[in-house]
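A.B. asks: sequence and predicted structure below; questions after.
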Amino acid sequence: MAISVTIEVHRDFTVAASFDNVFDLLSDVPVSGSHFPKVDQLINLGDNAYRWEMEKIGVDKHAIQSIYACRYESDRDAGTIIWKPIKGEGNGVVSGSWKIKSVDEGTHLTFTTEAKMTLPLPSLLKLAISPVVKHEFNALIDTYTDRLKTKLSS
């Protein structure tokens, strides 16, 4: 038995940092990923692909862990960083992008991601668990973007 939960997240914000500083930070996946909360391991798979293994949540046999892998493509001229899922890696499929644009105040960022997580839980729990998973994922993204804002403002 397993349930699938799909989560879409979109964030827009502006930082005082230059385009180049923002792009350099975000296109370096290990550096950018170091700001993401609750990462147990970020494993370099080569060819700009990484497997994300998140911290386990729960206790003993009831603990669950989100694992997924993405390949990253950075295009400085277009101001984009795109990640595409690597199928067959873990229990999640994650895709998304950063769009980075110079503005008078510094740099405007648009973050978009979609995650589909398959969790080893009884389907009866989907109605109860789905909102909790979505809330937790949004909280992780908020912490991540807040940490990036702090880093890029210093």
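C.D. replies: That came through fine. Not measured: the values here are computed from a predicted model.
A.B. asks: from here on, contacts and neighbour counts on C-alpha atoms
C.D. replies: Fine.
A.B. asks: tell me which element residue 23 is part of?
C.D. replies: Assigning secondary structure by DSSP states H and E places residue 23 in helix 19-27.
A.B. asks: show me which residues of that helix are buried.
C.D. replies: 19, 22-23, 25-27 (16 or more other Cα atoms under 10 Å).
A.B. asks: does it pack against any helices or strands, and if so which?
C.D. replies: helix 29-33, strand 92-103, strand 106-119 (3 or more Cα pairs under 8 Å, 6 or more residues apart in numbering; DSSP states H and E).
A.B. asks: from these, which stretch is densest packed?
C.D. replies: strand 92-103 (a mean of 19; mean count of other Cα atoms under 10 Å).
A.B. asks: what's it packed up against?
C.D. replies: Using 3+ Cα pairs under 8 Å, 6+ apart as the contact test, the elements touching strand 92-103 are helix 19-27, strand 67-75, strand 80-85, strand 106-119.
A.B. asks: put this next to the previous one:
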Amino acid sequence: LTTAQVSRLISELETRLGTKLIQRSTRQQALTDIGATYAERCRQVISMVDEAESEVTGTASKPKGRLRVLSMGSFGHHYVFPVMAEFCKHYPELTVEYTTSQYVPDLLAKGVDVSLYLTESLTDSRFVARRIGTIFSVLCA
């Protein structure tokens, strides 16, 4: 926008609001007290709109709250636990509750958000499984 266009838009806004937002002189321009108040409120509104958009689009800057993670004991100790510290550093607003178990408990009753288990299939159709890798093992006697 050109200076003239901005000046015209501000004049139209002042007319619509019925008050002067900018004190003009030949040498300078400065916000009036009411203009400063109006500008600050507009900044707050823009910030609130940005936050609302982030919430509904899932693009909030960083996750926060609590994350309950459950995994099999040996798998968790070898693969999950070693990366947990770095994960927590990357997301400091997130509190991670990490537990291990050899048996898959009632995940809904336990309030588990993420469960990592070695299995061929799910026994409960309410859950979604994703293959994250393959582990080969050898049984020795």
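C.D. replies: Structure's in. What do you need? In this text the structure is predicted, and so the values were computed from the model without any measurement.
A.B. asks: got a TM-score for the pair?
C.D. replies: Superposed pair, TM-score by TM-score structural alignment, normalised by the length of structure 2: 0.25. Supporting alignment: 64 aligned residues with a Cα RMSD of 5.1 Å.
A.B. asks: could the helices and strands packed on strand 92-103 of structure 1 go into TSV alongside distance to residue 144 of structure 1?
C.D. replies: As requested, these are arranged in TSV below (distance: least, Cα to Cα, whole Å):
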stretch	distance to residue 144 of structure 1
helix 19-27	12
strand 67-75	17
strand 80-85	16
strand 106-119	11
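A.B. asks: which one among the buried residues of helix 19-27 of structure 1 gets closest to residue 132 of structure 1?
C.D. replies: Top of the list for closeness to residue 132 of structure 1, among the buried residues of helix 19-27 of structure 1 and by Cα to Cα, is residue 26 at 28.0 Å.
A.B. asks: quick one, what contacts the closest one?
C.D. replies: Contact partners of residue 26 of structure 1, counting by Cα atoms under 8 Å, 6 or more residues apart in numbering, are 32, 81.
A.B. asks: how much space between residue 116 of structure 1 and residue 83 of structure 1?
C.D. replies: 14 Å (Cα to Cα, to the nearest Å).
A.B. asks: oh, I was asking about residue 134 of structure 1
C.D. replies: Computed with Cα to Cα, the distance linking residue 134 of structure 1 and residue 83 of structure 1 is 20 Å.
A.B. asks: neighbour count: those two, which is higher?
C.D. replies: For residue 134 of structure 1 versus residue 83, the count of surrounding residues by other Cα atoms under 10 Å is larger for residue 83: 21 against 17.
A.B. asks: tell me which residues of whichever strand or helix holds residue 87 of structure 2 come out buried.
C.D. replies: Using DSSP H and E, the element containing residue 87 of structure 2 is helix 81-90. Buried residues in helix 81-90 of structure 2, counting neighbours by 16+ other Cα under 10 Å, are found at residue 81.
A.B. asks: could you export the helices and strands packed on helix 19-27 of structure 1 as TSV, including distance to residue 150 of structure 1?
C.D. replies: Formatted as TSV, the entries for the helices and strands packed on helix 19-27 of structure 1 read as follows, by distance: least, Cα to Cα, whole Å:
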stretch	distance to residue 150 of structure 1
helix 29-33	13
strand 92-103	17
strand 106-119	14
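A.B. asks: any idea which of those gets closest to residue 10 of structure 1?
C.D. replies: Nearest to residue 10 of structure 1, of those and by Cα to Cα, is strand 106-119 at 4.5 Å.
A.B. asks: what angle do the helix or strand immediately after that closest one in the chain and strand 106-119 make?
C.D. replies: Tracing the chain C-terminally past strand 106-119 of structure 1 and defining elements by DSSP H and E, one meets helix 126-153 next. Going by axes from the mean of the first three to the mean of the last three Cα atoms, to 10 degrees, helix 126-153 of structure 1 is angled at 150 degrees with respect to strand 106-119.
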